[in-house]
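1. Dropping a prediction and its sequence here:
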Amino acid sequence: MTPTRRRGQRLDDAILDATWQILHEAGYARLTFEAVAAAAGTSRPVLSRRWPTRAELALAAMERAAPPVAAVPDTGGLRPDLIDLLREAVNGFGAVRGEVLAGLLAETARDPDAAAAVRAWIARSTTRHAMAAVLARAAERGEIPTADLSARVLRLPFDLARNEVILGGLPLADDVIASIVDDVVLPLVGAAGRERPASATASGSPDS
């Protein structure tokens, strides 16, 4: 029986499913256009027309399999909000093996466009706007002096968690997430608020 020819989204879904399976089971080093084409039942030219590089193909599969954080936790307290937010983010980018992230970062280091795409995916997976919203509510409740914090501070818990994933692999245990919140983030947001000069306080919300 001749297989039905797939087009459009059906074909893209088959390709990205095959890419994700290879990334998840074999790692970035074993991701090739030939392997994906064979697994998806298509040809290498079909893949390369859609995704010219291996890094772009991997990123597309990661975007589909590990979407960014969608909801902002609102438990009524800063610590549980931070833990819930970080756990949800880890479930997103943490679904990507540390070896895959490390391979992507290494491969794209000399390619500005590809490196920018990786950074954009990382930024989307960290959702600084959600962190800003959590801190704004905490400031309103009086838990921290201010929510007027830099984009670097907003990224920090996600950067630390992602570093744990890259260096240590998965799963990222709940006690590690709690340690990032308790030992780093909570002291930092309190200290940053107290030490920030009044003249440096800008109107509006932090970068998102």
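-> Done, it's in.

2. alpha carbons only for contacts and neighbour counts from here, please
-> Will do.

3. OK, contacts around the residue nearest to the spatial centre of the chain?
-> By C-alpha atoms, centre = their mean, the mean C-alpha position of the chain lies nearest to Ser125, the distance being 2.8 Å. Listed by C-alpha atoms under 8 Å, 6 or more residues apart in numbering, the contact partners of Ser125 are 67-69, 89, 92-93.

4. got another, please set it beside the one above:
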Amino acid sequence: MSTRRRGAELEQAILQAAAQELRESGYPGMTMDAVATRAGTNKNAIYRRWPNRAALGIAAYRHLTDTVMPDPDTGTLRDDALQMLRQANQTWSSPYGTILRGLLTAAADDPELLTLMRERTGADTMDQTWLTMLQRAVARGEAPATAIHLRVATTPMMLLRAEYAMRGIPTVPDAVLVEIVDEVFLPLVRGRAHVGFSRG
């Protein structure tokens, strides 16, 4: 007679089943019924832990890609930025990136999913990493203090996402990553030296 799974054991079984569904069918094809069947449980057990498919999909994606967030400190802002973009490009062009793009596509029509993604897939942590890189650049004298701004920090990743979204390519050429850094990000950072914040 088998022992009924509970707690963490059942949760892991559900996550593994959902992750397998994501790998095989992507987020659009992942259903609560299929996950429950694969995990050998029922939908009620899933809903007690994740309130909806979006929450489960994001948890399963994190289960697949649970890695340490990169935090490069190469000594120059340019090399830090390139390392970050290259790591993101490698992830997004992998099978995991296909899953992530499916989640992003679904999020376009589901504000709740987009909020969950930011909270639970490390988007805010990624933003903070870029801000930290800018802070180090300021401390080294590479950038003006006014460059430490969220819009500046998020520009490279937004441009990389746009390459995938608008061009529909499987991976972004390294030359484009260099252009994002050299032609957009670094000039933007340096140009902040001339930005005034006086208000009347």
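-> That came through, no problem. Computed from a prediction, not measured in an experiment: that's the story for all the values here.

5. could the contacts of Ser125 of structure 1 be laid out in CSV, adding distance to Thr32 of structure 1, neighbour count and secondary structure?
-> Listed next are the contacts of Ser125 of structure 1 as CSV, based on distance: C-alpha to C-alpha, whole Å; neighbours: other C-alpha atoms under 10 Å; DSSP: H, G, I helix; E, B strand; the rest coil:
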residue, distance to Thr32 of structure 1, neighbour count, secondary structure
Pro67, 23, 16, coil
Pro68, 26, 21, coil
Val69, 29, 21, coil
Ala89, 28, 25, helix
Gly92, 24, 19, helix
Phe93, 22, 27, helix
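
6. re earlier: how about the residue nearest to the centre of structure 1, secondary structure?
-> Reducing the assignment at Ser125 of structure 1 to three states with DSSP: H, G, I helix; E, B strand; the rest coil gives helix.

7. on that earlier part again, which one among the contacts of Ser125 of structure 1 gets closest to Gly27 of structure 1?
-> Out of the contacts of Ser125 of structure 1, the one with the shortest distance to Gly27 of structure 1 is Phe93. That distance is 14.8 Å, counting by C-alpha to C-alpha.

8. if you skip the residues just before and after it, what's nearest to Ile180 of structure 1?
-> Beyond its immediate neighbours in the sequence, the residue positioned closest to Ile180 of structure 1 (C-alpha to C-alpha, 6 or more residues apart in numbering) is Pro157, lying 6.6 Å away.

9. Might you report the residue contacts of that neighbour?
-> Pro157 of structure 1 makes contact with 86, 180-181, 185, according to C-alpha under 8 Å, 6+ apart.

10. can you tell me which of these stay in contact in structure 2?
-> Listed in the original numbering, the contacts of Pro157 of structure 1 still in contact in structure 2 are 86, 180-181, 185 (both residues aligned by TM-score structural alignment, their matches' C-alpha atoms under 8 Å).

11. Which of those fall in helices?
-> By the criterion of DSSP state H, membership of the kept ones among the contacts of Pro157 of structure 1 in helices covers Leu86.

12. For the kept ones among the contacts of Pro157 of structure 1, which single residue is the most surrounded?
-> Taking other C-alpha atoms under 10 Å to define a neighbour, the member of the kept ones among the contacts of Pro157 of structure 1 with the most is Leu86, carrying 24 neighbours.

13. these two touch, right, that residue and Ala178?
-> No: contact criterion C-alpha atoms under 8 Å: Leu86 of structure 1 and Ala178 do not qualify, at 9.2 Å.

14. Surely Asn42 of structure 2 touches Ala36?
-> Yes: in terms of C-alpha under 8 Å, Asn42 of structure 2 counts as a neighbour of Ala36; the distance is 5.2 Å.

15. what about those two, which has more around it?
-> Summary of the neighbour comparison: Asn42 of structure 2 and Ala36, criterion other C-alpha under 10 Å, with Ala36 having more neighbours (19 against 16).

16. Tell me which residues touch the more buried one, please.
-> Residues 14, 17, 42-43, 46 are the ones in contact with Ala36 of structure 2 under the rule C-alpha under 8 Å, 6+ apart.

17. Check Pro111 of structure 2 too.
-> Listed by C-alpha under 8 Å, 6+ apart, the contact set of Pro111 of structure 2 is empty.

18. ok, 10 Å please
-> The neighbours of Pro111 of structure 2, taking C-alpha atoms under 10 Å, 6 or more residues apart in numbering as the test, are Met117.

19. distance of it from Ala147 of structure 2?
-> Between Pro111 of structure 2 and Ala147 of structure 2 the distance is 30 Å, computed by C-alpha to C-alpha, to the nearest Å.

20. now Ser93 of structure 2
-> Applying C-alpha to C-alpha, the value for Ser93 of structure 2 to Ala147 of structure 2 is 30 Å.

21. When these two are compared, which one has more neighbours?
-> Ala147 (23 against 17).
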